[in-house]
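> Build me a model from this:
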Amino acid sequence: MNDSISCTVESLSIDYHIISRFTNCPEGAVIMAADLKKRNIWRALLLLAILLPFSGPARAAGDEVVVFAAASMTETISSLGERFEEKPGLPVIASFAGSGTLARQISEGAPANVFVSANMKWLQFLDDEKMLVPGSLVTMASNSLVLVAPKETPEVMDFDVAKLPELLGDGRLAIGDPESVPVGTYSKGALENLGLWEDVQKKAVMLPNVRAVLALVERGEVPYAIIYGTDLKLAKNIRLVTTFPEESHPPIVYGMALIKDHDTHSAKQFYDFIQSDEGGEIIRSFGFMAVEN
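Predicted structure coming up:
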């Protein structure tokens, strides 16, 4: 990894994390990346939060909103952040990664204001640690689970998911890590319910977030992968093989909450905006189904 990362890029990827920001950094600003390890990724966010207020008109400290969100929400939260900035003019900084990774970072002190998880498990984890603002945990969207393949993978007529282990042959199945990534948890659950997990497990390559899964299948490095339906809309060079039956896995529900002691006025404004009619329209535009609380 390079010793420094230019702050002038719109987003940067570090160890499967994507850090995005929706305002321009000062010209020539550089963020030192010496400590950018998995458990210390939030240090970069903190530096971004310090730099961002100097990128435009003077703002009070704490005006920026730091959002930690599931990787599958990258485009959605980015769009929400951009629209939100047009209104009160407050900067939004977002870090995207696996929900479990982000939840652990928040537990270790990462300076997030809002957390968006691809399942309720990791929100409950933080709630059990008394790290969420009471009453702020809400559901915000739902998704589907799909099996995909590179376009060059031969198409199987009358595809039967029960034949997946046979179709894999010597190839691998890309999925999220079931221990820390919601898409992996859902994938394992669906395969177990269909009686396929035992045969498929030894052929599975488990990755740290859904975008890493997507990248592997887009490059044609695996014949099949399991991702969210919304990721299929954004993908290149892949095709839908089948959609897993809803009854084969728990409902794929995204949740959101404010982080205790970091629930600033700006954070509450963004939290409310996501739940507004306008926010719901943006969420649906990316293929999610908005959920009313």
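> only C-alpha atoms for contact and neighbour calcs from this point on.
Fine.
> Stretch 131-148: how far from the chain's middle?
11 Å (Cα atoms, centre = their mean, to the nearest Å).
> can you pull the contacts of residue 87?
The contact partners of residue 87, by Cα atoms under 8 Å, 6 or more residues apart in numbering, come to none.
> Please give the structure of this sequence too, so both can be compared:
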Amino acid sequence: MQYILSYIIAAWRQRPEVHRNRAVRIPRWPVACLTLLGLVSVPAPFTQGGPAAGPVDGQEILVFAAASTGTALQEVANAYAAVGGGRVRFSLAATSALARQIESGAPADLFLSANTAWMDRIDEAELLAAGSRTLLFRNRLVLVAPSDTDTGPVAVDISLDLEAMLVDGRLAVADPVSVPAGIYARQALESLGMWDRLQARVAPASDVRHATLLVRRHEAPLGIVYWTDARDTADIRVLGTFSPELHDPIAYWVAQLADAPAPAAASAFLAFLQSDAARAIFSRHGFAPPLDADTR
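The predicted structure follows:
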């Protein structure tokens, strides 16, 4: 027994490190060996009524999630813990950045995407657990300004003169090339016939949260962001709402990754994300239930 334990500890000490710019999966067979030896206990998974038999309780999972879901997700994780669920960590960023990390092999348990195309890409690469993909909710685009602006509510249609409203400032949006919020904003402006005139005046941000902050800090007089980010950000005023007909559906998908480090715990939290308790939290933060059209 002492020889076996020494061998396992030595192997564990030789595990790969996690580097700043890339994540390296740590071999987990030493933990499995310790479990078989009775030296590590593996608790039970979460079910709607509380812990059930299986190796979930106490396991931490990592969720790669669109930046716009951060505030609501943290509340959901707190509610999950309150009913006996395990620990949940979030890596929040633009959906495009997270998808590329997954493609590069970064370890995560769940992926919550703010864009159908990026989830399709991960699905087509066979990186999702079969049957786990679920449509959670939807969002909408709004035009925002600092709360102390003199500009009042506006109708967001072809009569809107955004160039005049910007004066000599820039329009804050998430990166319109790859970040979902920016892609939707570009599509809306293209539908209104404004993109060609405004493209050079766009201030691209790494994600929608940063675009919102540019407006909040008066670094941009106007921005196009999600409704949920606008309502959760102080010192921001919503001037108008973009019709959903102007852009692709803002649909949020979640799925378990095929190579999830903690698959049982991931499945438990995925189920909780679809519970009535989680839906109520998402609704309070401004997310709306999905429509059939959101799957197009």
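> ok, the residue nearest to the spatial centre of structure 2 - contacts?
Nearest to the mean C-alpha position of structure 2, counting by Cα atoms, centre = their mean, stands residue 66 at 1.9 Å. By Cα under 8 Å, 6+ apart, the residues touching residue 66 of structure 2 are 92-95, 98, 112-114.
> one more time with 7 Å
92-95, 112-114 (Cα atoms under 7 Å, 6 or more residues apart in numbering).
> again, but for residue 144 of structure 1
Shown in contact with residue 144 of structure 1 (Cα under 7 Å, 6+ apart): 228-229, 252.
> one more time with 10 Å, if that's ok
Residue 144 of structure 1 is in contact with 183, 186, 227-231, 243-246, 249, 251-253, 287-289, counting by Cα atoms under 10 Å, 6 or more residues apart in numbering.
> for residue 160 of structure 2, same thing?
Contacts of residue 160 of structure 2 by Cα under 10 Å, 6+ apart are 154, 192, 194.
> Please apply the same query to residue 121 of structure 1.
Taking Cα under 10 Å, 6+ apart, we find residue 121 of structure 1 in contact with 99-100, 103, 127, 180, 182, 255.
> That one matches what in structure 2?
In structure 2, residue 121 of structure 1 lines up with residue 117, judged by TM-score structural alignment.
> Ok, residue 103 of structure 1 next?
Using TM-score structural alignment, residue 103 of structure 1 pairs with residue 99 in structure 2.
> can you map out the strands along structure 2?
Applying DSSP state E to structure 2 gives strands spanning 46-47, 50-51, 61-66, 88-93, 110-113, 134-138, 141-146, 171-174, 202-205, 222-226, 236-241, 251-256.
> so which of these gets nearest residue 74 of structure 2?
Residue 74 of structure 2 lies closest to strand 88-93 among the strands of structure 2, at 8.2 Å (Cα to Cα).
> for the stretch 151-296 of structure 2, what spans make up the helices?
Remark: helices assigned in the stretch 151-296 of structure 2 by DSSP state H, counting those that start in this stretch are 162-166, 180-191, 195-198, 208-216, 227-231, 263-273, 276-284.
> I'd like the distance from the equivalent of the residue nearest to the centre of structure 2 over in structure 1 to residue 211 of structure 1, if you could.
Alignment note: residue 66 of structure 2 maps to residue 70 in structure 1; criterion TM-score structural alignment. As judged by Cα to Cα, to the nearest Å, residue 70 of structure 1 and residue 211 of structure 1 stand 10 Å apart.
> now residue 235 of structure 1
Taking Cα to Cα, one finds residue 235 of structure 1 at 10 Å from residue 211 of structure 1.
> Of those two, give the one with the bigger neighbour count.
The residue with more neighbours, out of residue 235 of structure 1 and residue 211, is residue 211; 24 against 14, by other Cα atoms under 10 Å.
> mind putting the helices of the stretch 151-296 of structure 2 in TSV, distance to residue 11 of structure 2 included?
Below are the helices of the stretch 151-296 of structure 2 laid out as TSV (distance: least, Cα to Cα, whole Å):
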stretch	distance to residue 11 of structure 2
helix 162-166	60
helix 180-191	42
helix 195-198	57
helix 208-216	42
helix 227-231	46
helix 263-273	24
helix 276-284	41
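> Of those, give the one that comes closest to residue 141 of structure 2.
In terms of Cα to Cα, the element of the helices of the stretch 151-296 of structure 2 nearest to residue 141 of structure 2 is helix 227-231, at 5.7 Å.
> The closest one against structure 1, how far on average?
On superposition with structure 1, the mean distance recorded for helix 227-231 of structure 2 (mean Cα distance after the TM-score superposition for structure 1) is 1.0 Å.
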